[in-house]
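> Give the three-dimensional model of this entry:
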Amino acid sequence: MENCIFCEIIHKKVEAYIIYENEHVCCFLDKSPINIGHILIVPKTHSPEFRDVDEKSLNEVINTAQKMARVLENLFPTDGITVLQENGIFKDVEHYHMHVIPRYKDDGFYLVEPENAEKPTDFMELKIKMQAYLHKEVI
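Below is the predicted model of the structure:
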């Protein structure tokens, strides 16, 4: 894809600290890490959104995320690992990618959950709508 920094990294047109790659994914250190060791996992096929990624690449992304988490847990005294990906206006590069971030108790990185006042009946309505959509889509 033209003007995609991740595609340029994959094709070695831009320098990056590549940790691992295979025919489906490329993993490299994030240039603006949450914590040292923060890794990005990028499918080699350009897909702007999660919903667009082909099944093989998506499987490789999640399996590689698990492998990278093991690497981080063995190299750093982590308190945990955060695996994260964002879509739409919340992502910073128009190429699907997954973050694997070594975490520490007081590292200051938080996802804050908003207070929701959902009623149990709202959940039932939502469940019915979602199941109807899934049935229509024939998973």
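
> drop to CA atoms for contacts and neighbour counts, all remaining ones
OK.

> What spatial separation is found between the most centrally placed residue in the chain and Met130?
Taking Cα atoms, centre = their mean, the centroid of the chain lies closest to Met98, which sits 2.1 Å from it. As defined by Cα to Cα, to the nearest Å, Met98 lies at a distance of 25 Å from Met130.

> what do you get for Phe90?
Taking Cα to Cα, one finds Phe90 at 23 Å from Met130.

> Neighbour count: the two, which is higher?
Per other Cα atoms under 10 Å, whichever of Phe90 and Met130 has more neighbours is Met130, with 12 against 8.

> One more sequence to fold, the one below, so I can look at both together:
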Amino acid sequence: MACVFCDIVAGTVEADVVLETPSLLAFLDQRPVFEGHVLLIPRAHVPTLPDLPAELRDPFLAAAQRLARAVVAGLGAQGSFVAMNNTVSQSVPHLHLHVVPRTKGDGLRGFFWPRRRYADGERAAVAARLREALASLD
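Predicted coordinates for the structure are as follows:
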């Protein structure tokens, strides 16, 4: 199956690259939320964050930190919004992290997720299920 991000890595699709390492690539989003919206990807095809090889975790996060600092230093942003989707709402099935420059009053409203309260005892039960799942992943 064709992957536009793999094509960017291969050089067959043009992109405005802002950061290159042997294992990572960052480039401007073609449809940015704000000017300077960057996408960070592993050069190897990795579908989602859970699929990211252990040896890429630290370099990936370090590059994200550098990009978050760069949008402030280079573009005059006051901060950034850093996010990624895994499968659901993932427009390209290749791991990509968004670094979006932010300025107070920029109009970005964030996420409008419905909120709810836990029923009595429910929160502890959910936490226990997550701890159990984490333990089984170790």
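
> Any idea what the TM-score is?
After superposition, the two chains reach a TM-score (TM-score structural alignment, normalised by the length of structure 2) of 0.91; 137 aligned residues with a Cα RMSD of 1.4 Å.

> before we move on, the earlier item: now for the residue nearest to the centre of structure 1: which residues touch it?
Contacts here follow Cα atoms under 8 Å, 6 or more residues apart in numbering; on that basis Met98 of structure 1 touches 40-42, 61, 65, 83-86.

> mind redoing it with 7 Å?
Taking Cα atoms under 7 Å, 6 or more residues apart in numbering as the criterion, Met98 of structure 1 is in contact with 40-42, 84-85.

> Per the alignment, name the residue of structure 2 opposite it.
Alignment of Met98 of structure 1 against structure 2 is given by TM-score structural alignment, with Leu97 as its counterpart.

> Asn87 of structure 1 now?
Here Asn87 of structure 1 is matched to Asn86 in structure 2, going by TM-score structural alignment.

> element containing that match, please.
Assigned by DSSP states H and E, Asn86 of structure 2 belongs to no helix or strand.

> Tell me how many other residues surround the closest residue in space to Phe76 of structure 1 that isn't next to it in sequence.
Spatial nearest neighbour of Phe76 of structure 1, excluding adjacent residues (Cα to Cα, 6 or more residues apart in numbering): Pro102 at 7.8 Å. The criterion is other Cα under 10 Å. On that basis, Pro102 of structure 1 has 27 neighbouring residues.

> And the helix or strand hosting Pro102 of structure 1 against structure 2, how far off on average?
Pro102 of structure 1 is part of strand 98-103, with elements assigned from DSSP H and E. Superposing on structure 2 places strand 98-103 of structure 1 at an average distance of 0.5 Å from its equivalents, by mean Cα distance after the TM-score superposition for structure 1.
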